[in-house]
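**Q** heads up, no residue letters with this:
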């Protein structure tokens, strides 16, 4: 007896990897983006990758086939519907969010669940999703189908993810009340330094790539940005710079509140939220705490708690930093995914203490 699962909107496989680490038998991931195929299948054991649009190319029967197992097995549909329509970055542009084609994907998720009726459901998303009608409709449809639902906005450092990142985690079950497990880590001990110290990152100059790992590479910096980062203090702002290095926006009232871009991380604190452009020095507080560069692609993956050998592309020749940055920034942090998986397993064992639940 086991929990068999599929991962919808699977991306590079962060959610699947964490669920498998917890002991859940994930059989397949579904995503419309072809660049997800290599990282998903290369790093996750015994899984299929199905490329297609869940609202058009992939049938519910195809999804359900992956969940078919012994009659005593439990089934799980997991996923993270794309969060761009619900994020604070999108909400600043009302027209973009109202017209965004991805609004409907949560409805598609609900349709799949309502049709297949798995034992368990989990979804991870941005906290702002709870303020929008598609999420209310999603929960209503789950409740009408007989699911017990819990949702919680979590601070990622509480679950071992070294980022100042909040995420909404929904769990639903046909078998009784369900909750995400209590925090697994002391957040004061979950920092950039605590994570980087687990890996043997060589020092880099801006524009350099490690001989040992082509994903440990740092984007080049202009001469002006080199001067800026040399004047930047860990946790500081552009106010650390001399007048001649300020951007025009910094001299306007409207731009004075934007203090994170071009900033350095701090060793003894979590990183900022890893976005899809974390490799750009000017896109947020993505400067290395000590070296005069932005964090590398591999360091960004590390802050998302991917293993140090997680493969995102087959070779350096195929590397697109923009594409891999998107895969990493959009991923469910692996350690949070593992906590979700552990919560689902413990729920089944609590509801039926006699069950002989096997984990992979």
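**A** That came in fine, so what should we check first? This is a predicted model, so every value here is computed, not measured.
**Q** going forward, measure contacts between C-alpha atoms and count neighbours the same way
**A** Noted.
**Q** assign residue 332 to helix, strand or coil.
**A** Classification of residue 332 using DSSP: H, G, I helix; E, B strand; the rest coil returns coil.
**Q** contact partners for the closest residue to residue 138 other than its chain neighbours?
**A** Nearest in space to residue 138, with sequence neighbours left out and distances taken as C-alpha to C-alpha, 6 or more residues apart in numbering, is residue 110 at 5.6 Å. Residue 110 makes contact with 138, 141, 142, according to C-alpha atoms under 8 Å, 6 or more residues apart in numbering.
**Q** ok, and the most crowded of these?
**A** For those, the largest neighbour count, defined by other C-alpha atoms under 10 Å, is 22 neighbours, found at residue 142.
**Q** and that one, how far is that from residue 256?
**A** 44 Å (C-alpha to C-alpha, to the nearest Å).
**Q** show me what the helix or strand encompassing residue 122 is packed up against.
**A** Mapping residue 122 onto the secondary structure by DSSP states H and E places it in strand 120-125. With contacts taken as 3 or more C-alpha pairs under 8 Å, 6 or more residues apart in numbering; DSSP states H and E, strand 120-125 sits against strand 74-79, strand 166-173.
**Q** ok, which of those comes nearest residue 235?
**A** strand 166-173 (19.5 Å; C-alpha to C-alpha).
**Q** give me the buried positions along the helix or strand following that closest one.
**A** Going down the chain from strand 166-173, the next helix or strand is helix 192-196, by DSSP H and E. Neighbour counts over helix 192-196 (16 or more other C-alpha atoms under 10 Å) mark 192, 193, 195 as buried.
**Q** out of the residues you listed, which is nearest to residue 77?
**A** residue 195 (30.4 Å).
**Q** for the nearest residue to residue 129 once chain neighbours are set aside, give me its contacts.
**A** Sequence neighbours aside, residue 86 is the residue nearest to residue 129 in space, at 5.2 Å (criterion: C-alpha to C-alpha, 6+ apart). Residue 86 sits next to 97, 126, 128, 129, 132 when contact means C-alpha under 8 Å, 6+ apart.
**Q** presented hereafter is structure B, for comparison with structure A:
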């Protein structure tokens, strides 16, 4: 399917869907630093655009006639790392995402966000818009560590399909989850040359050292050095801080399952932020493949019963 990625950031969702076989034809974001990185890694257009104007954005996106719109509206207003205040100015972009999907009317959409988004009213406003536009919705919170990512990162996914019943993708979301979480050592082996590393805690009531034999904690948009006065926490999995160091920017990008040949540009602060904001590539591919399985199985079922599945193709028209 032809895909357009909204709020694309540095490209984690796009790359994962490409790996799952989708044809990403365009992307949109309003942050120059992220679009600079995106442009280095993809041949299709990436547009700098403020998607707050859903009408103008829909006209641009419709030209690509996408069969699926994917995207992760900014999560800072919902995130535990942010203000948890949906009146902060960015939560409304969840509604704008829904308005764009409803206007362009692709056969499918995928929206990604933080795991606790269902506690906030804006997502229900968005879901009502999508229901009214004819989309059936499947929602699930996935732990990236069960989806091929060495990181305990829980993310909310809402997948919509025109004409489907709610919950249509539920069993496909969980079909291929791993039996246990992927650890850092599972993914890296001994390539990093360490058995433990430092990740700055939000509070010194929490530990700051993590073992290679567990999943990484959620990669955040900041990466602070270990302070000289850090003392061992009772939950730190080491007896001494000798050899303990924070992970590098590129090691953090690798935890997000970006390939080693992914190109990065910009200052360190910006790159750290876009790495932390990204959808892990392998998690995106997991969701893309779940949709692929649904399509294949339902096409086969329809063929066995002599029924025609609803077309996966649309013409990217604007709803009036």
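**A** Noted; the coordinates are in hand. Treat the numbers as computed from the prediction; the structure is a model and nothing was measured.
**Q** for residue 95 of the first structure, see how far away the aligned residue in the first structure for residue 142 of the second structure is.
**A** Using TM-score structural alignment as the criterion, residue 142 of the second structure maps onto residue 154 of the first structure. Taking C-alpha to C-alpha as the measure, residue 154 of the first structure falls 29 Å from residue 95 of the first structure.
**Q** the two: which is more packed in?
**A** Counted by other C-alpha under 10 Å, residue 154 of the first structure and residue 95 do not tie: residue 154 has more neighbours, with 17 against 10.
**Q** got the angle for the helix or strand where that one lies vs strand 166-173?
**A** Using DSSP H and E, the element containing residue 154 of the first structure is strand 148-155. Per axes from the mean of the first three to the mean of the last three C-alpha atoms, to 10 degrees, the angle that strand 148-155 of the first structure makes with strand 166-173 is 160 degrees.
**Q** mean deviation, strand 148-155 of the first structure versus the second structure?
**A** Mean deviation of strand 148-155 of the first structure from its aligned counterpart in the second structure after superposition (mean C-alpha distance after the TM-score superposition for the first structure): 1.0 Å.
**Q** so which bit of the second structure is the next helix or strand after that strand matched to?
**A** Counting by DSSP H and E, the next helix or strand C-terminal to strand 148-155 of the first structure is strand 163-164. Strand 163-164 of the first structure corresponds to residues 151-152 in the second structure, going by TM-score structural alignment.
**Q** how would you label the aligned partner of residue 10 of the first structure in the second structure: helix, strand or coil?
**A** If you follow residue 10 of the first structure across to the second structure using TM-score structural alignment, you land on residue 8. Going by three-state DSSP, the secondary structure assigned to residue 8 of the second structure is coil.
**Q** residue 8 of the second structure contacts residue 30, doesn't it?
**A** No. With contact taken as C-alpha atoms under 8 Å, residue 8 of the second structure and residue 30 are classed as non-touching, separated by 9.1 Å.
**Q** so residue 169 of the first structure sits against residue 154, correct?
**A** Yes. With contacts counted by C-alpha under 8 Å, residue 169 of the first structure reaches residue 154, the gap being 7.3 Å.
**Q** need the contact list for the most centrally placed residue in the second structure.
**A** Closest residue to the average C-alpha location of the second structure: residue 279 at 3.0 Å, with C-alpha atoms, centre = their mean. Neighbouring residues of residue 279 of the second structure by C-alpha under 8 Å, 6+ apart: 12, 13, 256.
**Q** can we see that at 6 Å?
**A** By C-alpha atoms under 6 Å, 6 or more residues apart in numbering, residue 279 of the second structure lies in contact with 12, 13.
**Q** which one in the first structure is aligned with it?
**A** By TM-score structural alignment, residue 279 of the second structure lines up with residue 332.
**Q** any idea how far residue 165 of the first structure is from that match?
**A** Distance from residue 332 of the first structure to residue 165 of the first structure, by C-alpha to C-alpha: 11 Å.
**Q** got it, and residue 336 of the first structure?
**A** 11 Å.
**Q** looking at these two, which has the bigger crowd around it?
**A** Neighbours were tallied for residue 336 of the first structure and for residue 165 using other C-alpha under 10 Å; the higher tally belongs to residue 336 (28 against 18).
**Q** what's the closest non-adjacent residue to that one?
**A** residue 159 (5.8 Å).
**Q** wait, that neighbour sits on residue 185?
**A** Yes. Judged on C-alpha atoms under 6 Å, residue 159 of the first structure makes contact with residue 185 at a distance of 5.5 Å.
**Q** overlap in contacts, the two.
**A** Counting by C-alpha under 6 Å, 6+ apart, residue 159 of the first structure and residue 185 have no contacts in common.
**Q** which one of these two is surrounded by more residues?
**A** Legend: neighbour count by other C-alpha under 10 Å for residue 159 of the first structure and residue 185, higher for residue 159 (24 against 14).
**Q** look up how far residue 49 of the first structure lies from that one.
**A** Noted for residue 159 of the first structure: a distance of 28 Å to residue 49 of the first structure, by C-alpha to C-alpha.
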